[in-house]
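Chemist: sequence first, then the predicted structure, then my questions.
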Amino acid sequence: MKKARQLNKGLTVGVGIFVLFLLLGLFAKWLTPHDPLMINLEHRLNPPSMDYWFGTDHLGRCIFSRILYGIQTTVSSAIFIMAFTLLISLPIGLTAGYWRGRTDHFFMRIVDGTLALPDVIVTIAIVGILGPGFVNMLVAIVLVRWANYVRFIRSLVLKVGNEDFILSARMSGNSHIRIIKRYILPQIMTPTLVFVALDLGRIVLLMAGLSFLGLGVQPPTPEWGVMLYDATSYFQIAPHIMIFPGLAIMFFVLSCQLMSERLKKLA
């Protein structure tokens, strides 16, 4: 009983932080005290105050406002990447895991080739070929992450496919499509959601890392990785420039981690 309460508490905290980020990003236009792009050199590198809650950066821009607008850029992009990746990988994973044979062999050789190198290296290489930019970064991450989902979904389908109720459904004359939709999909959705919750934090870290390297979102767009890059030259004299964007990334990734771990134990 006590363990269940701890799990529910952790899940509540994770979901609460995640929803808070979504609400802050959704209502950023009304919550920000200053224009996130407005340059005011008279207030550059100001520490946190009543006027500027998180201080200002090297161009006098409000860090709090930029973090809130950064949610729209970073989090919404991560969710879009996740949705598009699932749109690609779910049908492939179901097909490979259910029909197996040559179909499975064909797709898994492509997946093995995609996963042969670390995700970060391949993503940087793709962005380097396509060129720095927001859209190219999204394309690169999708091209890299889809293989992880295909392999994971395929493993779930292989496990469920050997269950007795699947054999009974086949013997009852159900079509393959009906078996996948009615019997297999409901069984793999919860583990897939656990994987999605955990991977969402990884995608945010990857996006921030690419933007920090100058390969993702380009200045002056408010984005957490860009803000960290802008702060590198001023960290010693104005550490708040780097601390607050770093905390935003940390808390968002923490919320994803909490949701994933608790959902995994409750599943």
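Modeler: Cool, got the structure. Numbering: from 1, shown residues only.
Chemist: drop to CA atoms for contacts and neighbour counts, all remaining ones
Modeler: OK.
Chemist: excluding covalently adjacent residues, which one is nearest to Ile71?
Modeler: In this structure, Ile71 finds its nearest non-sequential neighbour in Gly25, 5.0 Å apart by CA to CA, 6 or more residues apart in numbering.
Chemist: which residues in the stretch 101-250 of the chain form helices?
Modeler: Using DSSP state H, counting those that start in this stretch, the helices of the stretch 101-250 of the chain run over residues 101-114, 119-130, 134-161, 164-171, 176-179, 185-212, 224-231, 240-266.
Chemist: comparison target below:
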Amino acid sequence: MKKPILFYIALSMALTLVFIAIFAKYLAPYNPEFVELSAKLQLPGPDHWLGTDHMGRDVFSRLVTGTQLSLSIAGIVTLINLCIGVPLGLMVGWAGGGVEKTFTWLTNIVLAFPPFLLSMAFAGILGQGLGNIIIAVSSVGWVPYARVIRNMVVLMKDQEYVLGAKTMGAPVPYILRVHILPFVFKPILIMALMSIGEVVMMISGFSFLGIGVQPNVSEWGMMLNDAKSYIRSIPGLAIYPGMAILITVVTFNLLGEYLKKQERVDLWRD
């Protein structure tokens, strides 16, 4: 099937963002945390390509470093969600019965609240800091993974090849690992891609509200927070990080949505 042009654009943008994140140290012309008050609020020019902020810090360097930070946190959170959600979804889906009913009841309570608000509540309790933000977002993010994997296991455990393996006396961990887990790879990939943009937006939102990273950290949401007072005089200070967030969210959502459309079986509903 021929892939649409948007897919290739999104893939190119995703690879570009990953490249920037990996080589941010070499791409940033200045130390993003270096304060030079004599150079504050400069307009874009040959010395500072995107100008400087209210503390004289180079905006381009902070934007590049923010790419590294945002994608790194999103990657860590996604990995934690996978490590919790996938095994739990496999076990609950296979166990069925009361275990599945209890799991569904508990996750329904979690999903009754918007993920952003629930994560924000945890972030407010834990306080500022990268570690606390990762814990706050991960505490909610594993639930959709577990639900989708649970659905897949329920659909697949009555298939003939799975029943045949059970009849031959294959242990449950073996059946889950060999006969079921390979078939959940694509939905896991789709959810992971789409969650990257969601996590980036959450982290930026927390920082903008003052409950995210520390004020001196180069992060897109914190850059937006710093730019609030200068939105009319120097709108670029808010436009640059805002566009970075928008591009990242749209890029990974487009990749995930395309792959989701290719999924023949509807596993996304409970």
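Modeler: Okay, I see it. These numbers were taken from a predicted model, which means no experiment stands behind them.
Chemist: TM between them?
Modeler: Remark: TM-score between the superposed chains equals 0.93 [TM-score structural alignment, normalised by the length of the first structure]; 263 aligned residues with a CA RMSD of 1.5 Å.
Chemist: please name the residues that touch the residue nearest to Ile71 of the first structure.
Modeler: By CA atoms under 8 Å, 6 or more residues apart in numbering, the contact list for Gly25 of the first structure reads Leu68, Tyr69, Gly70, Ile71, Gln72.
Chemist: any idea how far it lies from Gly101 of the first structure?
Modeler: 46 Å (CA to CA, to the nearest Å).
Chemist: and Ser89 of the first structure, by the same measure?
Modeler: Distance check for Ser89 of the first structure against Gly101 of the first structure: by CA to CA, it reads 18 Å.
Chemist: kindly report the same for Val120 of the first structure.
Modeler: 31 Å.
Chemist: same question, Lys3 of the first structure
Modeler: Taking CA to CA as the measure, Lys3 of the first structure falls 43 Å from Gly101 of the first structure.
Chemist: repeat that for Ser168 of the first structure.
Modeler: Using CA to CA, one gets 21 Å for the distance from Ser168 of the first structure to Gly101 of the first structure.
Chemist: try Trp224 of the first structure
Modeler: 45 Å.
Chemist: Leu156 of the first structure now?
Modeler: Distance of Leu156 of the first structure to Gly101 of the first structure, computed by CA to CA: 16 Å.
Chemist: before we move on, back to that, more crowded one of Trp224 and Gly101 of the first structure?
Modeler: Trp224 (32 against 10; other CA atoms under 10 Å).
Chemist: now do the contacts for the counterpart of the more buried one in the second structure.
Modeler: Alignment note: Trp224 of the first structure maps to Trp220 in the second structure; criterion TM-score structural alignment. Trp220 of the second structure makes contact with Leu63, Gly66, Thr67, Ser70, Ser204, Pro241, Gly242, Ala244, Ile245 under the criterion CA under 8 Å, 6+ apart.
Chemist: again with Ile249 of the first structure
Modeler: Counting by CA under 8 Å, 6+ apart, Ile249 of the first structure touches Val204, Leu205, Trp224.
Chemist: I'd like to know which of those residues is nearest to Phe84 of the first structure.
Modeler: Using CA to CA, Val204 is the member of those that lies nearest Phe84 of the first structure, at 15.1 Å.
Chemist: could you find the closest non-adjacent residue to the aligned partner of Met191 of the second structure in the first structure?
Modeler: Aligned by TM-score structural alignment, Met191 of the second structure pairs with Phe195 of the first structure. Nearest residue to Phe195 of the first structure, sequence neighbours excluded (CA to CA, 6+ apart): Ser260, at 6.9 Å.
Chemist: check Tyr229 of the first structure too.
Modeler: Tyr229 of the first structure sits nearest to Phe212 (CA to CA, 6+ apart), 4.9 Å away.
Chemist: can you tell me which residue in the second structure aligns to the one you found?
Modeler: Mapped onto the second structure by TM-score structural alignment, Phe212 of the first structure lines up with Phe208.
Chemist: before we move on, what about Val127 of the first structure?
Modeler: Checking TM-score structural alignment: Val127 of the first structure goes with Ala123.
Chemist: how about the contacts made by the nearest residue to its match once chain neighbours are set aside?
Modeler: Nearest non-adjacent residue to Ala123 of the second structure, counting by CA to CA, 6+ apart: Ala136, 5.2 Å away. By CA under 8 Å, 6+ apart, the contact list for Ala136 of the second structure reads Ser119, Met120, Phe122, Ala123, Leu126.
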